[in-house]
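S.K.: I need the structure of the sequence given here:
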Amino acid sequence: MLSNKVSNIQPSTTLAITATAQKLKDEGIDVIGLGAGQPDFNTPDFIIEGAINAIHNGQTKYTPSGGILSLKEAIVNKTNQDLNLNYNTSNVFVGTGAKHVLYNIFMSILNEGDEVIVPVPYWVSYPEQIKLAGGTPVFVKTDEETNFKLTTSQLEQHINDNTKAIIINTPSNPTGMIYSKEELLALDDLIKQHDLIVISDEIYETLIYNGKHVSYATLNEDAKDRTFIVNGVSKSHAMTGWRIGYGIGPVDYIKGMTNLASHSTSNPTTPSQYAALTAYTEQPEYIQKMNEIFKKRLDEVYPLVDEITGFKCIKPNGAFYLYPNVKEAMNLCGYNSSSDFAQALLEEAHVAVIPGSAFGSDDNIRLSYATDVESFKTAIERIKHFINSKKS
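M.R.: Presented below is the predicted three-dimensional model:
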């Protein structure tokens, strides 16, 4: 019989939808997948060569649990340069993807009954990881009126003596929204007043098309000392399968995360660490090229989504997702939930999208434009035809 912890975990909807779409494709059905949370092009050749060279040079053995020193140094250099912050390698933990880093953070900071503020919509794994660590996710619903961003009045209403931490995800998955410095400063007073730990998920930091990335850790020295920055190479360098992420934070917590990893995963895959080292030390122009590709796509596909009957969509500022409100479309088609709507789109229109229920907001769906524009356009035509056929 499964343990209570495992029995209570909700499966990842994003991975489940992707798997179902792939199964239909394997059966010969022409499914267009708009559910992917990863860039649709291969890891750059220079990074692949870096990994191959490392393998040929014998870098296939165990490494320290928290990552090789040279990669930590590269992460420190990148962070200090990009954010103008003063970190050293003792502040860095390298994990098996940013998801693993987040898990180790929650396991290292939470005791039974501790609460974590989770703005809604949220990335699907936040609540489950918090619960696995013995904590309680406290959901604070945001919406289109505030561009899906948390306000100080909302935060104040949900803080109590059990509140231990808050998650800030900018740019956001699933909304693509980014927090400005002024918006973060407004939250900072309350965060500081209640001595909260900030988990700043910045995995999409390089994919910003309007505005600029601001990390909470850059607000002031106090903010830096209470913040975990979570990042990695998966989105910035098309390296999702290499499974390398990192966390930067207070030294004592980083030591705890490293100890935890030493008894669970041991070290991240050795050749992948050297691939990440190559990513952070060579050809930085690659990041700008990827950013330009996604910005161009967004400008092409956003108007197409916004004109679909029953869809209302805010244009995002970052990441590679659109998060339209489809409540009117669901009503027109006779569906009561985004899960049923998404399932029907997959089975009947052969378009894979992620229901907003996976992110805590059932009036929305998530569309990824990490696919070629022509396929995206075809998917939009299928969605239009589906809605028109259902409402007539």
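S.K.: contacts, neighbours, all on C-alpha from now
M.R.: OK.
S.K.: which secondary structure element contains Lys164?
M.R.: Assessed by DSSP states H and E, Lys164 sits inside strand 163-169.
S.K.: for Thr18, same thing?
M.R.: Using DSSP H and E, Thr18 sits within helix 13-26.
S.K.: quick one: buried residues of that helix?
M.R.: Across helix 13-26, burial judged by 16 or more other CA atoms under 10 Å covers Thr13, Thr14, Ile17, Thr18, Ala21, Gln22.
S.K.: next one: stretch 40-56
M.R.: Under 16+ other CA under 10 Å, the buried positions of stretch 40-56 are Thr43, Ile47, Ile48, Gly50, Ala51, Ile52, Ala54, Ile55.
S.K.: sorry, back to before: for the helix holding Thr18, packing partners?
M.R.: Judged by 3 or more CA pairs under 8 Å, 6 or more residues apart in numbering; DSSP states H and E, helix 13-26 is in contact with strand 351-352, strand 354-355.
S.K.: to compare against the first, here's another:
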Amino acid sequence: MLSKRLDHITPSYTIEISTKVSELKSQGIDIINLSIGEPDFFTPDQAKNKGLQAVKENRTKYDAAAGLKELRNAICNKLLEENNISYELDEIVVSSGAKHSITNTLMALLDPGDEVIIPKPFWVSYSEMVKMIGGVPIYIETKKDNNFKLTSNELKNAISSKTKLLLINNPSNPTGAIYTEEELRSIVNVVLNNDMYILADEIYEKIRYIDKFTSIAALSGEAKEITITINGLSKSAAMTGWRVGYSASSKKIAKAISTIQGHLVSHPSTISQWAAYGALTLCQDDMAQMVDVYTKRRDKAVSLLSEIDDISFINPQGAFYIFLDVSPFKDKFSYKDSYSVEFCKRFLEDYNVAIVPGIAFGIDDYVRIVYCADIDDVEEGIRRLKEFIKSL
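M.R.: Sure thing, here's the model as predicted:
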């Protein structure tokens, strides 16, 4: 007799794709995987060495629920120097990945029935996290001609007496769009006028191809007070398996998050935290070099996709994804529930390339490809996509 909350949880489309890819590979089929948002780089050596040093020095005992003091200090310095936001040590909580930081935050803020506004397209787990906590996801249809970025008017129209939180991803997964300072100020003004919080997922902040990035909490003291900033090392330092993320918020919210975390997991792995400390303090050049490579891959991918007739896409300013509009081919498919799932299924089965259906992000006319993979795989995957679309 399982919990009834599982009746409302949608299985992960990305895990379903990964399972299918593994199944095909086990049959000896060579698959080009452009579906998983995981850097193909390895963790920088100086970060790994900090983790190894921690093991050798037996730093393997329990520590503070909110995370290592040294790591939280490094995070405070990062936020001040890079984002122009001043935080104190007790306003930072380190968790087992950004996903864990988001879940902790939702647990700290939401009561059953509270509404969370989520603009479409959204990262696949946002809505399921909200539902698991007992909250109600409220989706906003954004516009392609605005690169699917939320506007203040769209936000106003979605707010109700039950609205507790706005969840915003900047840079965006899956579009790679980045909000301007003016756009964010307009959104923050609406939130402030309606007694809400903002959960700002900025996990891709360092992977961007424009000079300026504005953190929401940096806009003003009022904005900082209502914003919970989420970030981590998985994407920027290629540390996905180490599982280190963090939240920055007011003292009251941080204390609540720390209390919840203390009961659930005590704290993240101390070894992983020392490696994250090494990444933040010693690996800035490594992270910048990764972004240089992503920039070249993005430019190549955009150039190749531009040669394909009848598709369009959001030109990414950050992250490492491209969101493709494949709606012109809907009449070429027979499907029951989801066009994008069927599109991706046929592309995988007929051309051995894995990509993600747009329905996973709330928009069924689109698919997502990644370019955080080997450039030869990216080029070959797009070449096969061109063949697939030509066949349609």
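S.K.: ok, back up a step: now what about the helix holding Thr18 of structure 1, what contacts it?
M.R.: With contact meaning CA atoms under 8 Å, 6 or more residues apart in numbering, helix 13-26 of structure 1 is reached by Asp30, Val31, Gly33, Gly35, Ala36, Val124, Leu346, Ala352, Val353, Ile354, Ala358.
S.K.: same question for stretch 80-91 of structure 1.
M.R.: Residues contacting stretch 80-91 of structure 1 (CA under 8 Å, 6+ apart): Leu69, Lys72, Glu73, Val76, Thr79, Ser215, Thr218, Ile248, Gly249, Pro250, Val251, Ile254.
S.K.: the strands in the stretch 151-300 of structure 1, which residues?
M.R.: 163-169, 197-201, 227-232, 245-248 (DSSP state E, counting those that start in this stretch).
S.K.: now, of these, which is deepest in the fold?
M.R.: strand 245-248 (a mean of 27; mean count of other CA atoms under 10 Å).
S.K.: mean deviation of that strand from structure 2?
M.R.: With mean CA distance after the TM-score superposition for structure 1, strand 245-248 of structure 1 departs from structure 2 by a mean of 0.3 Å once superposed.
S.K.: equivalent range in structure 2 for that strand?
M.R.: Mapping strand 245-248 of structure 1 onto structure 2 (TM-score structural alignment) gives residues 245-248.
S.K.: what's the spacing between the helix or strand containing Ile383 of structure 1 and its chain's center?
M.R.: Using DSSP H and E, Ile383 of structure 1 sits within helix 373-391. Its chain's C-alpha centre and that of helix 373-391 of structure 1 lie 27 Å apart, by CA atoms, centre = their mean, to the nearest Å.
S.K.: picking up where we left off before, just flag the most distant two among the buried residues of helix 13-26 of structure 1.
M.R.: Thr13 and Gln22 (14.0 Å; CA to CA).
S.K.: how many neighbours does Asn84 of structure 2 have?
M.R.: 15 (other CA atoms under 10 Å).
S.K.: and if you look at Ile9 of structure 2?
M.R.: Neighbour count of Ile9 of structure 2, defined by other CA under 10 Å: 15.
S.K.: which residue, other than its chain neighbours, is closest to the residue mapped onto it from structure 1?
M.R.: Using TM-score structural alignment, the partner of Ile9 of structure 2 in structure 1 is Ile9. Of all residues not flanking Ile9 of structure 1 in the chain, Glu128 sits nearest, at 6.0 Å (CA to CA, 6 or more residues apart in numbering).
S.K.: pretty sure that neighbour sits against Ser12.
M.R.: No: using CA atoms under 8 Å, Glu128 of structure 1 makes no contact with Ser12, being 9.4 Å away.
S.K.: more neighbours: which of these two?
M.R.: Using other CA under 10 Å, the more surrounded residue of Glu128 of structure 1 and Ser12 is Glu128, with 21 against 12.
S.K.: where does whatever helix or strand the more buried one lives in end up in structure 2?
M.R.: Glu128 of structure 1 is part of helix 125-132, with elements assigned from DSSP H and E. Aligned by TM-score structural alignment, helix 125-132 of structure 1 corresponds to residues 125-132 of structure 2.
S.K.: same question for stretch 361-378 of structure 1.
M.R.: Taking TM-score structural alignment as the measure, structure 2 aligns residues 363-380 with stretch 361-378 of structure 1.
S.K.: distance between that stretch and the chain's centre?
M.R.: Distance, centroid of stretch 363-380 of structure 2 to centroid of chain: 16 Å (CA atoms, centre = their mean).
S.K.: for the longest helix along structure 1, which positions count as buried?
M.R.: Taking DSSP state H as the criterion, structure 1 has its longest helix at helix 285-306. When burial is assessed from 16+ other CA under 10 Å, helix 285-306 of structure 1 yields the following buried residues: Ile287, Met290, Asn291, Phe294, Lys295, Arg297, Leu298, Val301, Tyr302, Val305, Asp306.
S.K.: how about the most centrally placed residue in structure 1: what's its closest non-neighbour residue?
M.R.: Nearest to the mean C-alpha position of structure 1, counting by CA atoms, centre = their mean, stands Asn173 at 4.9 Å. Excluding its sequence neighbours, the residue lying closest to Asn173 of structure 1 (CA to CA, 6+ apart) is Trp123, at 5.8 Å.
S.K.: in terms of helices and strands, where is that neighbour?
M.R.: Going by DSSP H and E, Trp123 of structure 1 is not in any helix or strand.
S.K.: run a quick neighbour tally on it.
M.R.: Number of residues near Trp123 of structure 1 (other CA under 10 Å) recorded here: 19.
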